[in-house]
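J.: Here you go, sequence then predicted model.
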Amino acid sequence: MLLEEVMQQLEEYGTEQNRKTYKNHGAKEPLFGVSFANLKLLKKKIKKDHDLAISLWKTKNMDAMTLATMILDPKKVTTEQLNKWVQEVDYYCLMDVLMTAICTSPIEIERMEEWTKSDDEWIGRAGWSLLANIAIKN
């Protein structure tokens, strides 16, 4: 699928109630308010598409960024890319789905060790969330 098609589908799936709920939990605009059930439908349709994931993340739309975590290829994620993405996250739900997505990446252990030592709230959360996901996977 093309970026424009995915963004249109996300917009169609969005609801006012979900936008309100996500904002109440700390999500910021822009967002469409797409349920995780609908995000999973798109994930199933797209499968893995790392280039599309990068494009979705660049939109800064919360729903697009969340979908990006679901379709990225963890084996293709670079340290530079991951550090940049973690620094851009300020919503706990997005951070947690990102850490779930990358817990099978070849670079996850070194990132986890660095991030858990961080004094920054969000980077520290990334490290601890990643640690939890690694423990669950093993």
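T.: It's in. Please read all numbers here as calculations on a predicted model, not as lab measurements. Numbering: from 1, shown residues only.
J.: contacts and neighbour counts: CA atoms only from here.
T.: Will do.
J.: Distance of the closest residue to residue 65 other than its chain neighbours relative to residue 89?
T.: Among residues not flanking residue 65 along the chain, residue 57 sits closest, at 4.5 Å (Cα to Cα, 6 or more residues apart in numbering). Distance, residue 57 to residue 89, using Cα to Cα, to the nearest Å: 11 Å.
J.: second one coming, line it up with the first:
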Amino acid sequence: MTETTADEVLAELASLDDPQFRKVNAKHGDDHGVNLGKLRAIAKRLKTQHDLARSLWATGDTAARLVALLICRPKAFGRDELDSMLRDARAPKVHDWLVNYVVKKNPHAEELRNSWSADPDPVVASAGWALTSERVTKSPDTLNLSGLLDVIEAQMKDAPGRLQWAMNHCLAMIGIEHAEHRPRALEIGEHLEVLKDYPTPPNCTSPYAPIWINEMVSRQPAS
């Protein structure tokens, strides 16, 4: 049985490209037209193939990079390699999957979180804040939550879009997960009014932090 090549995967992805999906994805900054269910099916069939993943990433093709992130070995990437990949991840979906499916599972995640959070590139910084939100939820012991709230209060209002979104998510997670910081998190959200008017579909929770925090806390079991 011959191994699948990057060119074969690219050809299959090209055959699945749908102009309607491409049009919808373009609104979110993603330049591909492959249904994600079909893309995931390709990755499921390929299973884990780290060398192929590297080859697909090297093509620069957005759909191919999404497949790469699903078939790679997250722990096999070096710190500098992940840093380069993030800075080269232009499409928002590639950026999100790289952070959530790969970096979070990599042994260099904490080191990258620290360096990315203070990066002058707001898109890179947003990845650092996404990793911080993960720690706020799962391993907050050594985090300075008050310090994080200080930074959010001072910088979130004027932060560029993706960075603002990531900082707002962190604000909400602090408010939801840590009752002792909840009043201040709510106060910051109410004062800054970030995403207050964000259009939210019916039956979905608003990303406006005070609404988000109160809604999720109301769902928590009584202690």
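T.: Thanks, I have the structure now. Please read these numbers as outputs of a predicted model, since none were measured by experiment.
J.: Overlay them and tell me the TM-score.
T.: In this superposition the chains share a TM-score of 0.88, using TM-score structural alignment, normalised by the length of the first structure; 135 aligned residues with a Cα RMSD of 1.8 Å.
J.: residues in contact with the residue nearest to residue 65 of the first structure?
T.: With contact taken as Cα atoms under 8 Å, 6 or more residues apart in numbering, residue 57 of the first structure is in contact with 64, 65, 68.
J.: The second structure: matching residues for the strand or helix carrying it?
T.: For residue 57 of the first structure, the host element (DSSP states H and E) is helix 50-58. Counting by TM-score structural alignment, helix 50-58 of the first structure lines up with residues 50-58 of the second structure.
J.: So the residue nearest to the spatial centre of the second structure: helix, strand or coil?
T.: Centroid check for the second structure by Cα atoms, centre = their mean gives residue 96 as the closest residue, at 3.2 Å. Three states are possible here, and by DSSP: H, G, I helix; E, B strand; the rest coil the one that applies to residue 96 of the second structure is helix.
J.: Now which residue in the first structure aligns to residue 166 of the second structure?
T.: With TM-score structural alignment as the criterion, residue 166 of the second structure matches nothing.
J.: Against which helices or strands is the longest helix belonging to the first structure packed?
T.: Identified as the longest helix of the first structure according to DSSP state H is helix 121-137. Other helices and strands packing on helix 121-137 of the first structure, by 3 or more Cα pairs under 8 Å, 6 or more residues apart in numbering; DSSP states H and E, are helix 79-88, helix 92-102, helix 108-115.
J.: Can you give me the buried ones in the last one?
T.: If I follow you right, that is helix 108-115 of the first structure. 108, 109, 111, 112, 115 (16 or more other Cα atoms under 10 Å).
J.: before we move on, back to that, show me the contacts for the residue nearest to the centre of the second structure.
T.: No contacts exist for residue 96 of the second structure under Cα under 8 Å, 6+ apart.
J.: That one and residue 183 of the second structure, how far apart?
T.: For residue 96 of the second structure relative to residue 183 of the second structure (Cα to Cα), the value is 30 Å.
J.: what's the counterpart of residue 130 of the first structure in the second structure?
T.: Checking TM-score structural alignment: residue 130 of the first structure goes with residue 131.
J.: Look up how far residue 46 of the second structure lies from the residue lying closest to its match once chain neighbours are set aside.
T.: Closest residue in space to residue 131 of the second structure, ignoring its immediate chain neighbours: residue 113 at 5.9 Å, by Cα to Cα, 6+ apart. Noted for residue 113 of the second structure: a distance of 30 Å to residue 46 of the second structure, by Cα to Cα.
J.: give the contact list for the closest residue to residue 89 of the first structure other than its chain neighbours.
T.: Closest residue in space to residue 89 of the first structure, ignoring its immediate chain neighbours: residue 95 at 6.3 Å, by Cα to Cα, 6+ apart. Contacts for residue 95 of the first structure (Cα under 8 Å, 6+ apart) come out as 86, 89, 122, 125, 126, 129.
J.: mind running it again at 10 Å?
T.: Residue 95 of the first structure makes contacts with 66, 69, 85-89, 101, 122-123, 125-127, 129-130, as judged by Cα atoms under 10 Å, 6 or more residues apart in numbering.
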